[in-house]
Every structure is written in C-alpha cells, then in structure tokens.
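Novice: Need the 3D shape of this:
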Amino acid sequence: MAAYVSVVIVTYNRHDALLNVIEDVKQQQTTREFEIIVVDQSDTPLVEPPNDVRYIRLNTPSMVRARNRGISIAKGQLVVFIDDDVRIPDVGWLKELCHTFEIDDNIAGVAGRVTHMRRLSHPMKVFLRFDIPDVVKPVDTLIGCNMAVRKDCVIEVGGFDENFMGSCQREETEISLRLRKRGWKIYYNGKAQLMHLGLPAGGARSYSQKERHFYYFFNQFYFFFKHFRHTYWPMFVLLNIVDILHMLRQVWVDGFPIFMEAVRSAYLKAKRQKAYEGTTCR
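Specialist: As a prediction, this is how the structure comes out:
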C-alpha cells in the first residue's frame, strides 16, 4: 500500500501566492492519499483558509520551528515541504517525488528539481541550482523549497535544528548531513519539478535588509561551526566569498560589524549546542 503523504507549506506574509500553491497541489494526479498542511507565520491570519486544508498559526516567525510543527502534526509517513512562492505546472510532481522512495528503503529524503523565474542574484549560483532535468541520483543535500522526507527518519535525528534563524539557509543541508551520518540516503529526482518565483515581497523580504544579512551570515557560520573543524575555515570562506562580498557591499558601512557579530553569535550558539549534545566545538 502506498504511503500516505502530508504536503506542508510554510508561509509568511504571502497569502495570495499561498492560495495559488494550494490549488497547484490539489491538481496533482497521484493514487496516493495526501493532506495539505499550512503553517502560517504571517502578521495577520488567512481570512478564509480552504476547508480541505489543515491550517496552523505560529505567532513567532521561524522557518525551522514551522517545519518541525508541520512534521509533528503530519499524518503522512512521507512529508513534503514546499515554499509559498512556488508554482507547480506538472501534475505528476508529487507522484515523482514520492515514487523515488521506492528505489531504496534507506532513502530518507528526496530533493526535486527547482527552476527559477527571477534572475539569480549572482553568477556563482548557477552551480548550486537543483535544475538538472530527468535525472534520478544520490546527492548530499535536500533543498528546502522542494523536498520530501520520511517522517520517522527526521524524528530519529531530532528534527530540524531550531537554532537556525529567520527564514533560514543551511537548515536543509544540516539535517541532510545528520541523516547521512546515521546511514540514510538522500536522492534527487529531476522529474519532480516546480518553479520558484522569488517574489519581491513577503517571506525573507519581510525582514529588514540588516536582519536578512545577519541571519544569512549566522546560519552559514552556525552550520560550519557545528559540523566542521576550524582548519576548514579558509575553504569555507572561499566557497562563500561571492555571497559575503555581495552582501557586505549592499549594507556598506554597517556590513562588517553585522558580519562579525553574526560570526561571533554563530560560534557561541554552536558551542552551546555541541556541549548540549556531548561533543566539543573544535
């Protein structure tokens, strides 16, 4: 019998876009039974949530807490996460995403293909996109706006790390790393495709520019300090140098203090987390 599926949509100040996403999910052609869960962190609640959608409110915005809330109430053995600013033109998207788990019982998560409607912010990101069509293969990490996970596996590793801040980056990379350390596999299915709109309002853009940059640097370096030795510092900075320079240029005078405070805060948070887990921050 095919596993029951829960589709979780985390939303933040994008109710119009959210309703479009819900309709796209409802149009999916699959023999699997599925439910739609909306975790709403918006400043104001959705006036009339669709009757066939499970609607949950969170008063304090946090992508990772919203993901964990979705996991905790999901009825499905498979939990799918998508963003509130995507469109799903392919009615076979959900079928493809969930079918991938049948390849191997050790698959804990599947990342789908993501194409981008808006121009990427800088050329380096072309190497990071999950937009390779018609390919099914093992990969290292999930991608937050189009991914599916086994609920039991996520619970086994402790859920998403709620130390990540804001709308998050790296939270899906971090949980992917913990899953793989437990022996689970992550796969990519290029046939499970959706389009990321990158809307100019709502979501991460609900934060001020300084907040967005602080959260970005904090999340990047928290991930690094939690999982890697300090000897990898130069390589980590080099891999992120384009983003670092790009954001420092945007905030100009305040950029360097924001960067340094984010790095300091990330180090201390990672140190406390590792002490709690019984390891050391090396």
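
Novice: alpha carbons only for contacts and neighbour counts from here, please
Specialist: Will do.

Novice: can you give me the helices in the chain?
Specialist: Secondary structure of the chain by DSSP state H: the helices cover 15-26, 63-73, 93-99, 151-156, 171-181, 209-227, 233-239, 241-251, 255-276.

Novice: Kindly reformat the ones you listed as CSV containing distance to residue 123 and mean neighbour count.
Specialist: Below are these laid out as CSV (distance: least, Cα to Cα, whole Å; neighbours: other Cα atoms under 10 Å):
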stretch, distance to residue 123, mean neighbour count
helix 15-26, 27, 17
helix 63-73, 26, 21
helix 93-99, 28, 21
helix 151-156, 33, 17
helix 171-181, 21, 19
helix 209-227, 18, 21
helix 233-239, 13, 12
helix 241-251, 9, 15
helix 255-276, 22, 17
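
Novice: among those, which is nearest residue 85?
Specialist: helix 15-26 (5.9 Å; Cα to Cα).

Novice: Name the residues that touch the closest one?
Specialist: Residues outside helix 15-26 that contact it (Cα atoms under 8 Å, 6 or more residues apart in numbering): 11, 36, 46, 84, 85, 86, 87, 88, 89, 91.

Novice: do stretch 163-178 as well
Specialist: By Cα under 8 Å, 6+ apart, stretch 163-178 touches 61-64, 109, 140-144, 154, 157, 159-161, 186, 203-204, 212, 215-216, 218-220, 222-223, 269.

Novice: now do the same end-to-end measure for it.
Specialist: The straight-line separation of the ends of stretch 163-178 (Cα to Cα, to the nearest Å) is 15 Å.

Novice: Burial check on residue 164, number of neighbours?
Specialist: Neighbour count for residue 164, taken as other Cα atoms under 10 Å: 25.

Novice: Relative to residue 250, how far out is it?
Specialist: For residue 164, the distance to residue 250 - Cα to Cα - is 22 Å.

Novice: Next, the second sequence, to be compared with the first:
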Amino acid sequence: MPAPVCSIIILTYRRPEDLAIALESTGAQRLGDPFEVIVVDNSPEGSAQTQVERFAATASHRVIYVSEKTPGISSARNAGLGVARGELIAFLDDDQVADPEWLERMIAAQRANDAEAVFGWVEPYTKVEAPPYAEIFFDPLSRRFEIPSGRVPPKLIAKLGTNNSLFRASALDGKKTFDPTLNLTGGEDSAVIKKIAERGGTLVWCKEGRVREHVPPDRLRLGFLLERRFSSGQLRSRHFYAGPSRSYRQLAKWVAIGAVQATGGALLASSTLVVAPVFARKMLAEAAGGLGKVFFLDRFVVERYRRPPVEVVQPTPAEAAAEKTSAGG
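Specialist: Take a look at the predicted model:
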C-alpha cells in the first residue's frame, strides 16, 4: 500500500454510534490520493477495537486502531501522531461528520497557501428538538467564521482548535507535540496553535472544508455551557501563568479583562432575565468566561477530560472458584 498523503486522527472515548458515522464519512472522501485513518481509543477497556477492526476490514483506505490507556486528550493525540505516516495530519472528532469533499478541500487550501495548519468550518447539529436559545450552546462548539478563505486574522487565532484541522507533519513534534500536563483540562490544541503562530507559521481558514458536529442533549444544558465557558476563561489566563509563554504582565491583563467581563455580564444578565431571557443567558455565559479568567489557579481548575472512576465488578462465587481452580492448574 503506498504511503499516505494524509493521516486522519480520530480520538474516541465510548461513543460507538457517533464514531460509526465519523468513520463512514472518512470512507466517503473523494480524495484521489491515498490516506489513512488512525482511531485512538482512550477508554481503559479498549471498547472501540472490535468496531474499528470491523470497519477496517471493508475500508478502501488503511485504518489503524490504537489503544491509549493513559487518560487524557494530550496523550491520545500524541499516540495517534506516533503511528501517523502522512506528510499531512488531519484531526476529526469522533462526533463529527465530514463532507465528502472535506479532505480534498483542506489539502488544496494547505498546498495553495503553503500553510503549516488549516482550519475548517464546524456546523453543530442535534438529533433532538433544540431549545429556542440553542444558538448560545452551539457557539462554543462551532467554528463558523463569515470571512473568505485565506489567512486567519490574528484576532481569530484564539478561537481555533484541532476539531476539523489539518497540519503539516513537520510543523508538529511527533509524540511530544501535545503537553501531557493539559491532559485533563484541555487547551492542548490552543497551545500548539499559538506556538505555530508565534514562530511565524501560516494559519489558513478554509470555509469550504466542512464538518458537522453532533451536540447531544446533555450539552444543551445551561450548566454545561457555563462550565465550558468558565473552563475556557481559565485556559486563557493559565496560558500566561506557567510554561514557556509565562508572562505576568499578560496574566494581569487577562485577569483584569475577566473581572470586567464577569461584572458586566452578571449585571446585564440579572437586568434582562425577564424581558430578554435568551440575551440574559448569553450574558451569564460571558460572566462565566470572565470568572474563569480571574479564578485560574490550580485549586479552581475544571478538568473537562477527567474520567469517571472505573467500576470494579466483583466476581460471583462460582466465577471466583473457577478462577482459583484455573490458577491452581
């Protein structure tokens, strides 16, 4: 099998239905060049292995299953990069569905601009009836820049992420690309993107490279939105709190911005809750983002990707006896 032009990395954690649709969308790609799909399963039990191997048996492109038992988004991303062979690396979430022309258009944008990274359109959708204020929930899960395709304006770099993205492999650092200290909080992709931008790398927006992202009912709750915005605010301040980008001057700036954002958002939310409930919820989300910028220290950190404790299933007496007999020969 010829070397792939692109490696598509999909991280998954106990989402078999969404993963099936994501995999099917990779099989429908109209790219003439060879590519491969790498599925990194971050569940401790390797729950996706049979599903991925079944898909691989009939796929026209190479499909690789990787089990990464270290919990966390950075470890999973790095595991995928460790086996990727493509000169280009694409990231697709396991709850995303790529248009048939997605990969072709993303690669074309990379080649036309000699880009280090390309970012495409993310359109949220739900399988249930969405509340009238659903747009405020969709906003942090989407990427819908109403600007022409081309270089990403500096003011939008902070809104970029690896969901629906394509990188030149040489712009990354293989298995060491994503910071494992961000395994549970997230923000590992933003850190890499900022690093590429700071060294002068070309970041490109590809409006035509489209995917749809499934938003399940539990993400249409106000509590989820507020936690997500609070966490995102924390990551903005923490970027300057520790690590290679440490800058207490920048940190102080973002804490001050957060304080103003939190105060203004809370006041507007409380004063419009009755007359404009949708706007009030949006302002409450703004306030949560501001609070995150202020309360950025470790003791307040939201760990988005912390796994629930593994349930220990005790064997029945018969199973225990059988195991003891087997062990004793």
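
Novice: Need the TM-score between these chains.
Specialist: Put the two chains on top of each other and the TM-score (TM-score structural alignment, normalised by the length of structure 1) is 0.74; 251 aligned residues with a Cα RMSD of 3.9 Å.

Novice: From residue 66 of structure 2, how far out is residue 199 of structure 2?
Specialist: Relative to residue 66 of structure 2, and taking Cα to Cα, residue 199 of structure 2 is found at 31 Å.

Novice: more crowded one of those two?
Specialist: residue 66 (20 against 8).

Novice: how big is the offset of stretch 105-113 of structure 2 relative to structure 1?
Specialist: Superposed on structure 1, stretch 105-113 of structure 2 shows a mean distance to its aligned partners of 1.2 Å (mean Cα distance after the TM-score superposition for structure 1).

Novice: got a list of contacts for that stretch?
Specialist: For stretch 105-113 of structure 2, the surrounding residues in contact (Cα under 8 Å, 6+ apart) are 115-120, 150, 166, 202, 204, 206, 208-209.

Novice: Regarding structure 1, what is its longest strand?
Specialist: strand 185-196 (DSSP state E).

Novice: Show me what that strand packs onto, helices and strands only.
Specialist: On a contact count with 3 or more Cα pairs under 8 Å, 6 or more residues apart in numbering; DSSP states H and E, strand 185-196 of structure 1 meets strand 86-87, helix 93-99, strand 107-116, strand 136-139, helix 171-181.

Novice: whereabouts in structure 2 does the last one align?
Specialist: In this case it means helix 171-181 of structure 1. Helix 171-181 of structure 1 corresponds to residues 188-198 of structure 2 when matched by TM-score structural alignment.

Novice: Kindly report the same for the shortest one.
Specialist: Aligned by TM-score structural alignment, strand 86-87 of structure 1 corresponds to residues 96-97 of structure 2.

Novice: And the matching stretch against structure 1, how far off on average?
Specialist: Stretch 96-97 of structure 2, aligned to structure 1 and superposed, deviates on average by 1.4 Å (mean Cα distance after the TM-score superposition for structure 1).

Novice: Tell me how far that stretch lies from the chain's centre.
Specialist: A distance of 12 Å separates the centroid of the chain from that of stretch 96-97 of structure 2, by Cα atoms, centre = their mean, to the nearest Å.

Novice: Residues touching it, excluding its own?
Specialist: Here stretch 96-97 of structure 2 has contacts from 18, 21, 22, 25, 211, 212, 213, 214, using Cα under 8 Å, 6+ apart.

Novice: at 7 Å what do you get?
Specialist: 21, 22, 25, 211, 212, 213, 214 (Cα atoms under 7 Å, 6 or more residues apart in numbering).

Novice: before we move on, the earlier item: output the helices and strands packed on strand 185-196 of structure 1 as a markdown table; include the columns distance to residue 235 of structure 1.
Specialist: A markdown table is the format used below for those (distance: least, Cα to Cα, whole Å):
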| stretch | distance to residue 235 of structure 1 |
| --- | --- |
| strand 86-87 | 33 |
| helix 93-99 | 33 |
| strand 107-116 | 26 |
| strand 136-139 | 21 |
| helix 171-181 | 17 |
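
Novice: To residue 32 of structure 1, which of those lies closest?
Specialist: When those are compared (using Cα to Cα), the closest one is helix 93-99, at 7.9 Å.

Novice: from the middle of its chain, how far away would the closest one be?
Specialist: The chain centre lies 18 Å from the centre of helix 93-99 of structure 1; the measure is Cα atoms, centre = their mean.

Novice: Look up how far residue 74 of structure 2 lies from the alignment partner in structure 2 of residue 108 of structure 1.
Specialist: Alignment note (TM-score structural alignment): residue 108 of structure 1 maps to residue 116 of structure 2. Residue 116 of structure 2 sits 20 Å away from residue 74 of structure 2, going by Cα to Cα.

Novice: now residue 50 of structure 2
Specialist: Distance of residue 50 of structure 2 to residue 74 of structure 2, computed by Cα to Cα: 24 Å.
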